[in-house]
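Student: return a 3D structure for these sequence lines:
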Amino acid sequence: MPIRKLRIVDFSTHMSGPLASQLLIQLGAEVVKVENPRVGDGNRGMLPMIHGVGMFHHALSSGVRSVIVDRRSSDWPRIVVAAAKWADVVIVGSRPSDAVRRGLDFASLTKVNPELVYCAISGYGEAGPWQNIPAHGLNADAFAGLVPVHKVDGRIATIPSYQSIGPPLAGVFAALGILAAVRERDQGAGARYVHSSLWEAAMWFSWRNLATQANLGEPWPAYRDLGSRSATYCTADDRVLLICPIEKHFWDRFCDLAGLPREWKTVGDWSISGMYLGAGPEEAEERRVIQMRIKERPLAAWIAALTAAEIPFAPVLTIAEALASEHAAANGVMRTGRYKGHDVSIPSAPVRVVDAPGLGVVREELPPPPGLGEHTAEVLAEWGVADPPDRAGLDHRAGSGAGC
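Tutor: Below is the predicted model of the structure:
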């Protein structure tokens, strides 16, 4: 029996809300994005550009339909009402006071549609002294104690490899909350309110540190300090290899493979958790000898040997190497679409819902990201707003008033 797609209207901008929408599109939802008539959701011009359009727009808006309407237009209230009636879910990224002013608050929209799932995404949550501070980029991560900095040419800067955690993770949690809320609604619960914030998501990312700090007054141990058997070593071709033979049977195999002293097989206590990381008095000597052995072979040889021996390990790859791997292609990590005659690849959602194992590994092509307002007439007709009198309020070339 055909399954009706989940209908989502996304009023949000930038990363978190659009990322939630994109995840749900890839799980079968239908998304209409209501955008500012001049700059859209802010992602079209966000660097870097791919074939003249921002990477964020390709990655987060492929498969959506775009409607433009100025929030100062006389048509804004009735279009918002029509959107709420059509939707199963609305996503709003405004501060609560702004949402009320724009008629996008929970009370207003659920009055129109008592079965609506309403998802609000905020910067810092709905309580506390930080709740009304605007949030962009790394702001929420910095408030969550995540942003690593160092000195460069006399100035303080974030380390080059750091990318924001709270904004994308808030989108993931928003999508998760939406799906839970839809199930509750479908079981008769009525309208549901879902909230996710950038800061709370950034805090949750550190769940190991939070639990350890709150209970023991110290952070979770650093990976580099776990022990000799969960550690990185340098290979003959100066690549980095991470080994993890921490269960007894893995450690026995690794001792044989690396030519370690036979008596080392009995060193350790596996009775508590079934794992031993090599953090006892033997650690320094084990690290020294293991490094000597690892240095005897290049990375490719270790990959082959450890794979054959079924010992947990990983080469420390760059993102480019991981993306170019046969494994990434086999698992459909990227999905390809067309944009103005060009192939464009965007990341696939790392979850599949299919009829049986092995299906859907190669993802279907998504429609390209839309032009600004490309689907306005089509969508408004679906919503019963076929002939809005204030067309200037819908035209991205019109006026200079603030958009939604």
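Student: contacts, neighbours, all on C-alpha from now
Tutor: Will do.
Student: quick check, residue 300 in a helix?
Tutor: Yes. Assigned with DSSP: H, G, I helix; E, B strand; the rest coil, residue 300 falls within a helix.
Student: run a quick neighbour tally on it.
Tutor: A count of neighbours around residue 300, defined by other Cα atoms under 10 Å, yields 13.
Student: which residue of this structure lies farthest from its centroid?
Tutor: The centre of the chain is farthest from one residue, residue 263, which by Cα atoms, centre = their mean lies 46.0 Å away.
Student: and what about that residue, helix, strand or coil?
Tutor: Following three-state DSSP, residue 263 is assigned to helix.
Student: that one and residue 209: what is the separation?
Tutor: 36 Å (Cα to Cα, to the nearest Å).
Student: cool, and residue 236?
Tutor: Separation of residue 236 from residue 209 (Cα to Cα): 35 Å.
Student: now residue 335
Tutor: Per Cα to Cα, residue 335 is found 35 Å from residue 209.
Student: so what's the most centrally placed residue in the chain closest to, chain neighbours aside?
Tutor: The structure's the chain has its C-alpha centroid closest to residue 168; by Cα atoms, centre = their mean the separation is 4.1 Å. The shortest distance from residue 168 to any non-neighbouring residue, by Cα to Cα, 6 or more residues apart in numbering, is to residue 16 (5.4 Å).
Student: ok, now residue 173?
Tutor: The nearest residue in space to residue 173 (Cα to Cα, 6+ apart) is residue 196, at 6.6 Å.
Student: what packs against the helix or strand hosting the one you found?
Tutor: Take DSSP states H and E as the rule and residue 196 turns out to sit in strand 192-197. Strand 192-197 sits against strand 117-122, helix 166-184, with contacts defined as 3 or more Cα pairs under 8 Å, 6 or more residues apart in numbering; DSSP states H and E.
Student: mean neighbour count, those: which tops it?
Tutor: Comparing these on average neighbours per residue, with mean count of other Cα atoms under 10 Å, the densest one is strand 117-122 at a mean of 27.
Student: quick one: that strand to chain centroid distance?
Tutor: Centre-to-centre, strand 117-122 and its host chain are 17 Å apart (Cα atoms, centre = their mean, to the nearest Å).
Student: next, the structure of the following sequence, for comparison with the previous one:
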Amino acid sequence: MPLHSIRVLDLTRLLPGPYCTLMLADFGAEVIKVEDPIAGDYMREFEPKLDKEGVFFQSLNRNKKSICLDLKSEEGKHHFLQLVETADIVVESFRPGVMERLGIGYETLKTINPGIIYCAITGYGQTGPYKDKPGHDINYLSYAGLLNLMGEKDGKPVIPTAQIADIGGGAFPALTGILLALFERATSGKGQFVDISMLDGVVSWMHMLLPSFFAGQDVNRGEELLNGGNASYQVYETKDNRFLSMGGIEEKFWKGFCEGIERNDFIPLLNEPLHVQEKLIKEIGTIIYSKTLEDWMEIFSEKDACVTPVQTLAEAENDPQVQAREMIQTVFYPKLGKTKQIGIPIKLSETPGEIRTTAPKHGEHTEEILRGINSVK
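Tutor: A predicted model of the protein is given here:
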């Protein structure tokens, strides 16, 4: 596997860090979760549970090992520094300064291992006036101005169900930064500090919003092309209280849609101003509400119109495309039996990722890893 020789020390908890190291583990890295002896990763206790472990923890921490170390004790710190000697990557998500106060910050670690790649995932980064503030996904979206643009024109901002800042603004930029640093290290032999701010990451997502604002244009909730202001990029309710989504912002797709609803007179109105779009949305809403979702899917089945059903989780799980891409996998674990897991989104033709082991029990590999340290010595 592409990362089979890479050792990662993962001090993160909850979602952003574990998602990042999950991607590394799925492609062969030895990811060692360094957990507090008492509590460990808080996600272990989240309901619902499977085999006394939270299912979210099970999902995010497959293919990993767990070691319990008290990093506030001299013994725990000593063992951690020994592990750093043979590690390639350290990932942590504490507030800035915590690792330094423990005596195991980047400056200390790089004296022990100059090739170490140290990635810190925080809400606001290592610099700036907010660096010590607490936060969660909703807070980073709020500061970035993105949450203010989510939702309908006359309603309040809508909280996204998936964690945009945690994963899109934190985990994936961290993964990218780590792999870039690994690539660079192959030439220089030196590691480096990877500073990931989830607020930075969210701001970087706004390439279809901020350039308009920079150009002097008002950007408002529910009024933009891609946030509900246009009839061609919209969600409509059907007769059976289901929904379909329409994403035909190009002329050819809009034309197919208008033909499907038998309103060819709408075709020239694709890019009309907001007041026309509002009337279109209302009229199209009435038309779509006249038939069931199944009826509309039959009508649009042979048209290139970017019309899709708004599926439930059960429907998405059984969707033939999701199945074909193996994004929901059933794996067998000796202790758990058959278990469903989210698949691997990065497809490599020669060295694909794979689900090998279940998430580790708290401290499951402590003795094994410590024996490995002693044998090296």
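Student: on that earlier part again, which ones are touching the residue nearest to residue 168 of structure 1?
Tutor: Each residue near residue 16 of structure 1 by Cα atoms under 8 Å, 6 or more residues apart in numbering is listed here: 121, 167, 168, 169, 170, 171, 172, 198.
Student: residue in structure 2 matching it?
Tutor: Under the alignment (TM-score structural alignment), residue 16 of structure 1 maps onto residue 16 of structure 2.
Student: ditto for residue 128 of structure 1
Tutor: Under the alignment (TM-score structural alignment), residue 128 of structure 1 pairs with residue 128 of structure 2.
Student: three-state assignment of that match?
Tutor: coil.
Student: before we move on, what about residue 379 of structure 1?
Tutor: helix.
Student: ok, residue 12 of structure 1 - how many residues close by?
Tutor: Neighbour count of residue 12 of structure 1, defined by other Cα under 10 Å: 25.
Student: for it, which non-adjacent residue is spatially closest?
Tutor: Nearest one to residue 12 of structure 1, counting by Cα to Cα, 6+ apart, is residue 93 at 4.5 Å.
Student: wait, that neighbour sits on residue 121?
Tutor: Yes. Between residue 93 of structure 1 and residue 121 a contact is recorded at 4.9 Å, counting by Cα atoms under 8 Å.
Student: name the residues contacting each of these two.
Tutor: Common contacts of residue 93 of structure 1 and residue 121 (Cα under 8 Å, 6+ apart): residue 17.
Student: on that earlier part again, which of the contacts of residue 16 of structure 1 line up with contacts in structure 2?
Tutor: Shared with structure 2 under both residues aligned by TM-score structural alignment, their matches' Cα atoms under 8 Å, the contacts from these are 121, 167, 168, 170, 171.
Student: closest to residue 297 of structure 1 out of those residues?
Tutor: Distances from residue 297 of structure 1 to those, taken as Cα to Cα, are shortest for residue 168 (39.3 Å).
Student: re the thing from before, report the two of the kept ones among the contacts of residue 16 of structure 1 separated the most.
Tutor: Once Cα to Cα is applied, these give 121 and 168 as the farthest pair, at 11.4 Å.
Student: where do the strands sit along structure 2?
Tutor: For structure 2, strands defined by DSSP state E occupy the ranges 7-10, 30-35, 49-50, 53-54, 64-68, 89-92, 117-122, 193-197, 233-237, 243-247, 307-309, 328-333, 337-342.
Student: I'd like these as TSV, with distance to residue 147 of structure 2 appended.
Tutor: Formatted as TSV, the strands of structure 2 follow (distance: least, Cα to Cα, whole Å):
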stretch	distance to residue 147 of structure 2
strand 7-10	30
strand 30-35	33
strand 49-50	31
strand 53-54	29
strand 64-68	34
strand 89-92	27
strand 117-122	19
strand 193-197	17
strand 233-237	18
strand 243-247	21
strand 307-309	25
strand 328-333	29
strand 337-342	27
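Student: closest to residue 366 of structure 2 out of those strands?
Tutor: Using Cα to Cα, the nearest of these to residue 366 of structure 2 is strand 64-68, at 4.2 Å.
Student: how big is the offset of that closest one relative to structure 1?
Tutor: The superposed strand 64-68 of structure 2 is, by mean Cα distance after the TM-score superposition for structure 1, a mean 0.6 Å from where its aligned residues fall in structure 1.
Student: start and end residues in structure 1 for that strand, please.
Tutor: Using TM-score structural alignment, strand 64-68 of structure 2 pairs with 64-68 in structure 1.
Student: tally of neighbours for the residue lying closest to residue 56 of structure 2 once chain neighbours are set aside?
Tutor: Sequence neighbours aside, residue 43 is the residue nearest to residue 56 of structure 2 in space, at 6.6 Å (criterion: Cα to Cα, 6+ apart). When neighbours are counted by other Cα under 10 Å, residue 43 of structure 2 registers 19.
Student: tell me the spacing between residue 43 of structure 2 and residue 67 of structure 2.
Tutor: Applying Cα to Cα to residue 43 of structure 2 and residue 67 of structure 2 gives a distance of 16 Å.
Student: for residue 86 of structure 2, what are its contacts?
Tutor: 7, 113.
Student: neighbours around the equivalent of residue 374 of structure 2 over in structure 1, how many?
Tutor: Alignment note: residue 374 of structure 2 maps to residue 384 in structure 1; criterion TM-score structural alignment. Neighbourhood size, residue 384 of structure 1 [other Cα under 10 Å]: 14.
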